[in-house]
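[1] Structural data only, the sequence is not supplied:
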């Protein structure tokens, strides 16, 4: 089947009422496979499943789906790691990666068969950043599910991969400085890391990507930062000589996904969704 072209149907669209892009679903492992259902099943958890309004599957794009060129939808996990001080870790994907290069995202990757969500998140966190969290040093919660295709808009060409990403919020009992000291990012996947403070994270979450044709968003140009945000944020870049402290304009993190032309360094649309869920807190009420 490698190289075959199939119509990728939106998973979110199966559960959404009318033309909505969000639905409440039950999800969990069943017989070692990740399952999404419109009805509860043993061991399942109710959460939000969402897609962007410009989702190529929603708009009828033909694509190669699944892992290794095989048709289908792959399950993935991403981890928003929050230090005791409230800073959250994001990583900038290496420019050599095929999917979403140079885009800021949480550590994450594919869910292996039979693997529990938290175990997968901890494994990906360790593989991409070198951070290993010991049992009892963190708490976690399910933030939501995100339907992701690449390329993310049809104007960039037909989709080549299709994922449902489970976002987990992990809160460490350790301070940021101690976690930072143990970072050893994988250079083949990560080009930089950043611990972002709550005001910046809230501004990123508020800058949601809309339909194709949306503008660059607040903060994309000089002097357009909302509120009292700092003009720049500190990051740690990977180089041939090791780590290097640097700073980037805060506006880069507030960019919207461009509808046309080459992609930009920005925070991914799915990450903005996860940060919005993280910002709402563990006691939020699920709603469509």
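    Cool, the structure landed. None of the values given here were measured: they were computed from a predicted structure.

[2] From here on, just use CA atoms for contacts and neighbour counts.
    OK.

[3] so how far is residue 159 from residue 58?
    In this view, residue 58 and residue 159 are 12 Å apart by C-alpha to C-alpha, to the nearest Å.

[4] Next up, a structure to set beside the first:
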């Protein structure tokens, strides 16, 4: 989903924060976006957001071109639990990064399957995790344009105006490493999840794929039944949601290696893995993706069949 800048001189769009009647200020790396607007015990709230003078602005007041959206962080958000001493120990280079903005595209086919991609093991953040296509917004881009560009760069799929409908799902405060027990924060993002509805089947869409192996090591299309259980396998939850017992034992994926694409299967249980508290991460669906999938599942009842 998110990756390092392709060129050192590319200036990414950064989050700016504003409270009513206050001037927008650039969010600090060690500052929780959710915590800026609400009590420390809360992990979600409704905000107004949008691009404003080439920067991404999150505010508790409406502004020109803004959209209202849910902003959420995980209960174990490292920034939320960062002590003053830990924040002071962060390298100056890290503290000066600010908070970057990314866009992730939840692409739904005509048969209500959703595309997930497995990030390459060589990527510097969140390697080998299953996520929707996405990445950083570049200066001058609109949210949808950035998402479509990342979709094209990662999968080769080029969608034109009139080939889909779309809506904003929500915002997610993302930090890497994802838990403080696994190291001090190195990256801090707000991820904008967009839902794209295509009238084409997943087979038709896949015929136009030319994935970038440097970023994507595999991809799959998952149906609502499986995705509901994926979303229920919530990371850090004290009381996990019920997972369906009638899931297929394996999931069919397309794996990419040395320029070739091969269809294979992996255990469905891989997609139900949760984030470990310590040590090496495991192949799993990212926490932010599970959050977005829960919201996507809520949209299905509103979609025409």
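    Structure received. Here the structure is a predicted model, which is why all the values come from computation and not from measurement.

[5] Tell me how they score on TM after superposing.
    Once superposed, chain against chain, the TM-score is 0.88 (TM-score structural alignment, normalised by the length of structure 1); 270 aligned residues with a C-alpha RMSD of 2.2 Å.

[6] more neighbours, residue 58 and residue 159 of structure 1?
    residue 159 (23 against 18; other C-alpha atoms under 10 Å).

[7] That one pairs with which position in structure 2?
    Correspondence of residue 159 of structure 1 to structure 2, assessed by TM-score structural alignment: residue 185.

[8] Help me confirm that that match is found in a helix?
    No: Residue 185 of structure 2: not assigned to a helix; according to DSSP: H, G, I helix; E, B strand; the rest coil it is coil.

[9] Residue 157 of structure 1: neighbour count?
    Counted with other C-alpha under 10 Å, residue 157 of structure 1 comes out at 14.

[10] my guess is it meets residue 151, correct?
    Yes: applying C-alpha atoms under 8 Å as the test, residue 157 of structure 1 and residue 151 come out as touching, 6.7 Å apart.

[11] what about residue 118 of structure 1, is that helix, strand or coil?
    helix.

[12] Can you tell me how far it is from residue 106 of structure 1?
    From residue 118 of structure 1 to residue 106 of structure 1 the distance is 14 Å (C-alpha to C-alpha).

[13] ranges for the strands of structure 1?
    6-7, 22-30, 33-37, 45-50, 62-63, 74-82, 88-93, 104-105, 108-110, 138-150, 161-172, 190-196, 232-239, 242-249 (DSSP state E).

[14] any chance of these in a markdown table, plus mean neighbour count?
    Listed next are the strands of structure 1 as a markdown table, based on neighbours: other C-alpha atoms under 10 Å:
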| stretch | mean neighbour count |
| --- | --- |
| strand 6-7 | 15 |
| strand 22-30 | 20 |
| strand 33-37 | 17 |
| strand 45-50 | 21 |
| strand 62-63 | 22 |
| strand 74-82 | 25 |
| strand 88-93 | 24 |
| strand 104-105 | 24 |
| strand 108-110 | 21 |
| strand 138-150 | 22 |
| strand 161-172 | 24 |
| strand 190-196 | 23 |
| strand 232-239 | 17 |
| strand 242-249 | 13 |
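
[15] Please pull up the equivalent of residue 165 of structure 2 in structure 1.
    Using TM-score structural alignment, residue 165 of structure 2 pairs with residue 139 in structure 1.

[16] sorry, back to before: mind checking which of residue 118 and residue 106 of structure 1 has more residues around it?
    Per other C-alpha under 10 Å, whichever of residue 118 of structure 1 and residue 106 has more neighbours is residue 106, with 27 against 19.

[17] For the nearest residue in space to the more buried one that is not next to it in sequence, give me its contacts.
    Excluding the flanking residues, the one nearest residue 106 of structure 1 by C-alpha to C-alpha, 6 or more residues apart in numbering is residue 90, at 4.7 Å. By C-alpha atoms under 8 Å, 6 or more residues apart in numbering, the contact set of residue 90 of structure 1 is 80, 104, 105, 106, 107, 193, 194, 195, 196.

[18] Pick the one among those closest to residue 177 of structure 1.
    Residue 177 of structure 1 lies nearest to residue 195 out of the contacts of residue 90 of structure 1, by C-alpha to C-alpha, at 9.9 Å.

[19] Return the residue of structure 2 aligned against that closest one.
    Mapped onto structure 2 by TM-score structural alignment, residue 195 of structure 1 lines up with residue 221.

[20] and if you look at residue 254 of structure 1?
    Using TM-score structural alignment, residue 254 of structure 1 sits opposite residue 272 in structure 2.

[21] Its match reaches residue 233, doesn't it?
    Yes: between residue 272 of structure 2 and residue 233 there is a contact under C-alpha under 8 Å: 5.7 Å.

[22] quick revisit: could you check how many residues crowd around the match of residue 254 of structure 1?
    Neighbour count of residue 272 of structure 2, defined by other C-alpha under 10 Å: 21.

[23] mind listing what residue 90 of structure 2 touches?
    Residue 90 of structure 2 neighbours (C-alpha under 8 Å, 6+ apart): residue 184.

[24] Now do the buried residues in stretch 154-163 of structure 2.
    154, 155, 156, 157 (16 or more other C-alpha atoms under 10 Å).

[25] Residue 276 of structure 1 contacts residue 203, doesn't it?
    No: with contact defined as C-alpha under 8 Å, residue 276 of structure 1 does not reach residue 203; the gap is 9.7 Å.

[26] Quickly list what's touching both of the two.
    Counting by C-alpha under 8 Å, 6+ apart, residue 276 of structure 1 and residue 203 have no common neighbour.

[27] what do we get in structure 2 for the residue nearest to residue 106 of structure 1?
    Using TM-score structural alignment, residue 90 of structure 1 lines up with residue 116 in structure 2.
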